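> With the sequence up front, the predicted model follows.
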Amino acid sequence: MMEQSRLVIYVLLLTSFLGYGQIQEKKALSQIMNIVEKNYNVKFSYSVNDVKNIFIEAPSNSLTITEIISYLNKNTLLNFELLNDRYITVSILNKTISICGIVTGNSNNDALFGASIVVLNTDKGTIANENGSFNLENVSANARILISYLGYKSQEFSAKDLFAKDNSCSTILLEEANLELNQILITKFLTTGLQKNIDGSTVLNTKKFGILPGLTEPDVLQSIQALPGIESTNESIANINVRGGTNDQNLMLWDHIKMYHSGHFFGLISAYNPNVTSKVIVTKNGTSSQYSDGVSSTISMFTNDNLTKKFSGGAGINLISGDAFLEIPITKQLELHVSGRRSFTDAFSTLTYENYFDRSFQDSDINTNSETIENSDTSSNFVFYDYTAKLLFDLNDKHSFRANFIGIKNELDYSESITDNFNKTNTKESSLSQDNLGFGGNWNAQWSNNFSTNLVSYYSQYNVDASDFRVETDQLLTQANEVLETGLKLNSFYKVNNYLTLLNGYQFNETGILNETTVTAPSYERTKKDVLLNHALYTEAEYHKGSTYARVGVRLNYFQKFSKLIVEPRINIRQKVGKGLALKLEGEFKNQSATQIVDFQDDFLGVENRRWILANEQSIPISTSKQGSFGVEYSENNLNIDVTGFYKKVEGITASNQGFYNNFQYLSATGNYKVKGIEFLANKTTNNYSAWVSYTYSINDYKFENFTPMVFPNNADIRHSVSMAVNYNVLENLKLSIGGIWRSGQPFTRPVEGNETVQDRNNTFVNYDTPNNENLESFKRLDVSLSYNFNISTKTPAILRAGIINLTNQKNTINRYYKVDPNNSNKTIQIDNLSLKITPNVSLRVKF
């Protein structure tokens, strides 16, 4: 009897459950309308295509026909209209809808603050707030929505999928991309598109880039100067100083290809098209052991590495150049990405070009010859361009192949005419070209869930060629500086568990550098070529669990020519110690075998005086660095505060490498520099604004044993540097950015007062006093930018940007030196190089 009672209870429970499930089950809309037609004696008029694939819960039978119409209007994206007691029309909504959602990560369901939500083929979009939530109004019901977040796989939805009904928003789970342990720590850092990795490196995502003061394009090498500890003492991106280092001490990688050239306009504009470069990672310390050959920093640039599977592109123009790029699917597995950018100022001039030209060539033969040579006339023509191509092939979901090409060129033609006493005009042509070509390929292979490899090879060629015909002496000077480098790198990654990944790798580099000078009248020729082979083995363990992140590695470098082994340990630790509070420790040893010397005697038309040379372990040693830093981070409620103290020592520098404007200018010696300081950054971000202030204090001193004095301030010794800025969303599609820079003036050397020159045989030289014992006036600059998004058509979004550099037209001296007065050999003339004047620029970009 008891068993029978239990059986009856089970049957009743099962029947109730099944009945409840049937009530809650969603039915096809066409089926629901058939039931309503029978129960209420009405007739629906509709197109089958409009209602197919729509499923909703059936309305209650107790509702009136008016209430059912209201229910259907509320729960579908269709318009149900009761014409009379008998007929009901059904049509597609022409009006827009509201969408919403909550974006979280699939691994721990954490809200993804800063996730990007974009309505495709429009300028409409937003970012998720600190809870991962977002909402957008007035979105077309037929629109496609792309939701993305760095470190996670992007997902595409129909607007109907995210329709905000009954105040209920869908939860969107984004799947982590295969980035192993290196996760994003701060998703919106200074501006949208700037993010911070947990290992302390900074990521610039150019496609999501917001706005920075003075910029009309997300210029890669200008944008990173918003970070504390990174600046340019002479306002040139070709001379970026990271924690007091020189520009040649920054390792520049473009899609794994080592680059030896960085700027157009001889340093004022980045040579890397920001509309093609999708991501840039900047590391100041604690670098992964797979990188070396840059004793100050590593700047890694990457282009889009994913198949888009649809034809797309874009084009833009500003007051200096125009560019375009295309992403062309060839098959489902093969795609070609191409781009090109060229200045148009050889056709017509703009105020922006003229200001850039004056700034770049103010101390060159182009400007000085016409002033110093009687009855002379000069003219010049300058052009730059760059182009890229990338072939993407996915064999399957385990193996992918990429082939890359990049070309960069600056070209200057210069003519000089002199009219003699017989009214006969003699004209000579000079030229200067500077270019960098790079070829590369890589193969990514996922052999199992835990084991993957990455094979990279590249070839890089850098050339500077000058032909300088000097009319007053009838002398032809030709010069060349060439760098040829091939490289091979193999990385293997083994994922031990969800917290620990091991990296092992091998790298081979062959670097050859040529320097050549020839002179006519009198005849002279000098050629020097060096080749260096370098083998490296490295290993690294990366661990991330909960509040602890650690990356520890070591790199062994063997220089075959010198039979020399250099051991480089690396460490990067971050430990969260409380709510929003973390401690970080970073350290590294690095080396560099190719450096630049500054040659004032054999410069290229007075425009480019830097040339690459290779270490020989005699007069030019391999440069080595030791760097350590310790810091405290606080990140809570969209407020980020970072305080970091650092110490760096670089050994093996040469006097010719530093570009001295003093008595050491033509001397040969090796030495070192030490820099120690502290960096501070406070950044507050919301959906509508981002404000920040940064401050860097540092002491940077040289030490050359053979000089007197042995210790004196570094040329890049900037004791105090402050920057402040705010970005504000005036409207949904209108953004404003304004910011300022103040820093103490860099050191310079005065002549000895009362004894300004000294004579050596028939030559007279400036008699300089104690080196770098004076400082230039403080550098001050205010910049502003505006950005406006709009639609040219429904499928052609556009963005208009305007910016002004040096809004107050501040006259900043960025370099000062002296030369002997040609009219009085006992006196000197002070030469001041000035910064960029007030310079406006406007850009317009469209996508398709």
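Received the coordinates, thanks.

> from here on, contacts and neighbour counts on C-alpha atoms
OK.

> my hunch is that Gln22 is in a helix, does that hold up?
Yes. Gln22 forms part of a helix when assessed by DSSP: H, G, I helix; E, B strand; the rest coil.

> Next one: it from Ser16, what distance?
To Ser16, Gln22 is 10 Å away according to C-alpha to C-alpha, to the nearest Å.

> ditto for Tyr458
Tyr458 sits 69 Å away from Ser16 when distances are taken as C-alpha to C-alpha.

> Then Tyr272?
Distance of Tyr272 to Ser16, given as C-alpha to C-alpha: 68 Å.

> out of the two, which sits in the busier spot?
Tyr272 (24 against 12; other C-alpha atoms under 10 Å).

> what about Glu354, which SS state?
For Glu354, the assignment made with three-state DSSP gives helix.

> That one: how many residues sit nearby?
Counted with other C-alpha under 10 Å, Glu354 comes out at 14.

> Please apply the same query to Leu581.
Going by other C-alpha under 10 Å, the residues that sit close to Leu581 add up to 16.

> Tell me which stretches of the stretch 301-450 of the chain form strands.
Using DSSP state E, counting those that start in this stretch, the strands of the stretch 301-450 of the chain run over residues 312-317, 321-329, 334-343, 376-394, 399-419, 425-446.

> Columns mean neighbour count and distance to Ser629 on top of those, output as CSV?
What follows is the strands of the stretch 301-450 of the chain, written out as CSV (neighbours: other C-alpha atoms under 10 Å; distance: least, C-alpha to C-alpha, whole Å):
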stretch, mean neighbour count, distance to Ser629
strand 312-317, 18, 41
strand 321-329, 20, 41
strand 334-343, 20, 39
strand 376-394, 19, 37
strand 399-419, 20, 35
strand 425-446, 19, 33
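
> this is the comparison structure:
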Amino acid sequence: MNKKELLSIIISLFFLNVAPLKAQELQKEKQPLINVLKLIETKYSISFSYADETIKDKTSTLPNDDLSLEEALAFLKAKTNLDFELLDNRFVVIKKPEIKKTSYNIQNLEEVIITNYLTSGITKLNDGSITIKPEIFGILPGLIEPDVLQTIQSLPGVLSADETVSNINVRGGTHDQNLILWDGIKMYQSGHFFGLISAFNPYTTKRVSVYKNGTRAKYGDGISSIIDMQLPDDIDNEFKAGLGFNLINADGFAKIPISSKTELQLSTRRSITDLINTSTYNQYFKRIFQDSDFTKPKNNTNSISQNESFYFYDVTAKFLYDISEKDKLRFHFLNVKNNLNYDEQSTINDKDEALNSKLTQRNTAIDFTYTRNWNDDLSTTSQIYVSNYDLDATNFDILNNQRLIQENEVYDGSAKMDINYKPNTLIKINGGYQFTEVGISNLEDVNNPIFRSYIKEVIRSHSIYGETNFLSNNAKTRLNLGGRLNYIKKFDMFFAEPRLSFSQRFLNHFRFEVLGEFKSQTTSQIIDLQNDFLGIEKRRWVLSNNNNIPVLKSKQLSAGIHFNKNKLLVSAEGYIKKADGITTRSQGFQNQYQFINAIGSYKIKGIDVLLNKQFNNIISSWISYSYSTNNYTFNDLNNGESFPNNADIQHAITFAGTYTNNNIKLAIGLNWHSGKPTTEPSETDDAEDSVITYEKPNSKNLDDYLRADCSATYAFNISDTAKATIGASVWNVLNKRNIINTYYTLDDNDMVNKVENESLGITPNVSFRVNF
């Protein structure tokens, strides 16, 4: 009998016998407490609330099936030496008995109102935020690794119209309106492969917090959303490491205890695309470089060949030093980079010429953080960081004997003092001060004709913030009320930003939620020309100048109701948001407004609906629907009348299901949304005037978008200390041709040409990973 036949028999026996064997073995053997809690939640229709640290490393056997809920909790208390407090016969709070204060929320609990939101590892909290824990992440359609920025696109109200992680639209906003933090450091580059892959290694990320509204007062910027990635911050004197690869990149990480008080966390990832050519790489390459200067010369008969070299990598390091039981010092380092080189070889006047064009994108960050726990009720955290972003392009045009150098560079330095105080068991107070200095420079250098432009802007801002959090004893009511006051010295302007998050549980299974916020930001991305930076990464960062680039300001209010019982979640949330101070250059127009610089606003109204049903912690299925209307208003454009936003995708539906049983995970899903707005040339366009005459802006829509994805992973033990995981996924299983953007140009004969940008075609990927 060969290995293949043996494996088939083993798998068959596994499915035939796993159910009864599992029930018998789980009853007798100890297993992680979190697994036991999930089974008890299902059996008794309850929900556990706990801090991660409380159940860390705890194990237990399963209580007998004939025990009542109270008896089962008493059994767990005896096995784990933890206290289990039952509230309203539905919620159970887990806490450590050695804590003298009796109220459960002294452990800084954030009540979990929805566990396994869509899949395991995604949780909704009662402050309105969503948390993602990559270490226990389940599976989503099309993903075989817990890519952070791909994962959040599965949340209602979040999508990317062009399928990238560098253009995520949260409730109608542009990507630059998302504040992305890596352990508290602001990031200006979010993607590898110029947006198709997240730039942040998920295997060193412990927790990701996502806020769409009701943001905590400690966060500045990000008028559309907050994506806060946090690395492990506790020294547990345990060595962990992992290695893996897929058809795009290979990576590795290590968590290395140096002493009882020090630890080093390292990770690195690098593309394999310059070493091996794969079908996945070919699809990514075709998608990201279509309609760029890199591909356009191939259509010119004078250009005979190009030799491209593309790679990306990221490196991170975190050093942890516990000076004492009350004092902690942390050091961070990160470097992410994309690099493209290509040679354009042409024959001019019977003479061969070859010149090298290149594009480099990089984000480097360094940080020091010091935390002092003064007593059980008071702690302070001091942080200093510098984040440096650089986008550098050199573009040679052999036919016109021209060289263009472009550079966009950001220096962001910040110092922050954060204070947490708990005056009693019901209230927590957070406050602090933050100083930020951001300098952004833009360079244009042309050799023929000679032209050079270098512009640098600097803004220094001071911010104070405060927030009070109230959580009632019965966990039914939670209120976060706070505010942030920003002062920009350069403009002598103050910005007051109130923040609100209110949650009330009623009738045991219902929860009502109200969120609101005012926010502002001084950084944004604009597009001057569509062929800037080789036409690949067209956007450049700029600072507000209080003139033709105002400070962005937004206000948002939302209200929602959630029903959660017997693993059935029904959720509906309506919202309204308005953003002022946007510019046409920040919106990426490719119609009659492409070269116009105007200032305006957008207003979006919408509702997100989610139906999620789980079956015995094995199957999770959901359908989500989002409806919104998103309109621009520019006083100087379209006669002052509103017109559809470039990101006005009015209808979006996602239907998906996952299956998780022991070491096997399967997922399949369907994504559909209405086409984004577009502007078509007028039927009365005059072909003699060398100008395209358009219809009303964004008066038409592209065809609807449809994509089906699937993925699967299987985990198995290699040895007592090593576990491997293999995975396979297919993006766009049906190979549906989706047009994600359309615009029009004039050819040499002044004829109008239609240019269509396509989404990814069918894209397979496989992965293999070993964790130690």
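Cool, the structure landed. Keep in mind the model is a prediction, meaning the values are calculated, not measured.

> Can you calculate the TM-score here?
The TM-score (TM-score structural alignment, normalised by the length of the second structure) is 0.89; 715 aligned residues with a C-alpha RMSD of 2.3 Å.

> thinking again about what came up before, can you list the strands of the stretch 301-450 of the first structure in a markdown table and add distance to Tyr695 of the first structure?
As requested, these are exported to a markdown table (distance: least, C-alpha to C-alpha, whole Å):
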| stretch | distance to Tyr695 of the first structure |
| --- | --- |
| strand 312-317 | 35 |
| strand 321-329 | 34 |
| strand 334-343 | 35 |
| strand 376-394 | 35 |
| strand 399-419 | 34 |
| strand 425-446 | 35 |
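
> Tell me which of those sits nearest to Ser668 of the first structure.
Among the strands of the stretch 301-450 of the first structure, strand 425-446 comes nearest to Ser668 of the first structure, with 26.9 Å by C-alpha to C-alpha.

> what range in the second structure does that closest one sit on?
The aligned range for strand 425-446 of the first structure in the second structure is 352-373, by TM-score structural alignment.

> Now the matching stretch on the first structure. Mean distance?
Compared with the first structure after fitting, stretch 352-373 of the second structure deviates on average by 0.9 Å (mean C-alpha distance after the TM-score superposition for the first structure).

> secondary structure class for the residue nearest the centre of the second structure?
Residue closest to the mean C-alpha point of the second structure, counted by C-alpha atoms, centre = their mean, is Leu149 at 3.1 Å. Secondary structure, three-state DSSP: Leu149 of the second structure is helix.

> And it? What does it align with in the first structure?
In the first structure, the residue matched to Leu149 of the second structure (TM-score structural alignment) is Leu221.

> Over to Leu443 of the second structure?
Using TM-score structural alignment, Leu443 of the second structure lines up with Glu516 in the first structure.

> Against Asn481 of the first structure, how distant is its match?
Distance from Glu516 of the first structure to Asn481 of the first structure, by C-alpha to C-alpha: 7 Å.

> higher neighbour count, those two?
Neighbours per residue, other C-alpha under 10 Å: of Glu516 of the first structure and Asn481, the larger number sits with Asn481, 21 against 15.

> and that one, what pairs with it in the second structure?
Under the alignment (TM-score structural alignment), Asn481 of the first structure pairs with Asn408 of the second structure.

> Now do the contacts for that match.
By C-alpha atoms under 8 Å, 6 or more residues apart in numbering, Asn408 of the second structure lies in contact with 389-392, 440-443, 540-541.

> SS state for it?
strand.

> Same question for Phe194 of the second structure.
Secondary structure, three-state DSSP: Phe194 of the second structure is helix.

> residues near the one in the first structure that sits across from Gln177 of the second structure in the alignment, how many?
Mapped onto the first structure by TM-score structural alignment, Gln177 of the second structure lines up with Gln249. Around Gln249 of the first structure sit 24 other residues, with neighbours defined as other C-alpha under 10 Å.

> Gln249 of the first structure against Gly294, yeah?
Yes. Counting by C-alpha atoms under 8 Å, Gln249 of the first structure touches Gly294, with 4.9 Å between them.

> overlap in contacts of those two?
Residues touching both Gln249 of the first structure and Gly294 by C-alpha under 8 Å, 6+ apart: Gln592.

> circling back to that earlier point, dump the residue contacts of the residue nearest to the centre of the second structure.
By C-alpha under 8 Å, 6+ apart, the contact list for Leu149 of the second structure reads 165, 198.

> Can you tell me how far it is from Gly574 of the second structure?
Leu149 of the second structure sits 24 Å away from Gly574 of the second structure, going by C-alpha to C-alpha.

> Count the residues that sit near the closest residue to Asn474 of the second structure other than its chain neighbours.
Using C-alpha to C-alpha, 6 or more residues apart in numbering and skipping residues adjacent in sequence, the residue nearest Asn474 of the second structure is Leu87, 6.4 Å away. Residues near Leu87 of the second structure, counting by other C-alpha under 10 Å, number 15.

> Leu87 of the second structure touches Asn508, doesn't it?
No. The pair Leu87 of the second structure / Asn508 is not scored as a contact, 10.3 Å apart, by C-alpha under 8 Å.

> Aligned counterpart of Leu581 of the first structure in the second structure, please.
Looking across to the second structure (by TM-score structural alignment), Leu581 of the first structure lines up with Phe510.

> Would you mind listing the residues in contact with that match?
By C-alpha under 8 Å, 6+ apart, the contact set of Phe510 of the second structure is 561-564.

> again, but for Thr202 of the first structure
Neighbouring residues of Thr202 of the first structure by C-alpha under 8 Å, 6+ apart: 194-196, 281-283.

> The residues you listed, buried ones only, as a ChimeraX selection?
In ChimeraX, a selection of the buried entries from these looks like this (16 or more other C-alpha atoms under 10 Å):
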select :194,195,196,281,282,283
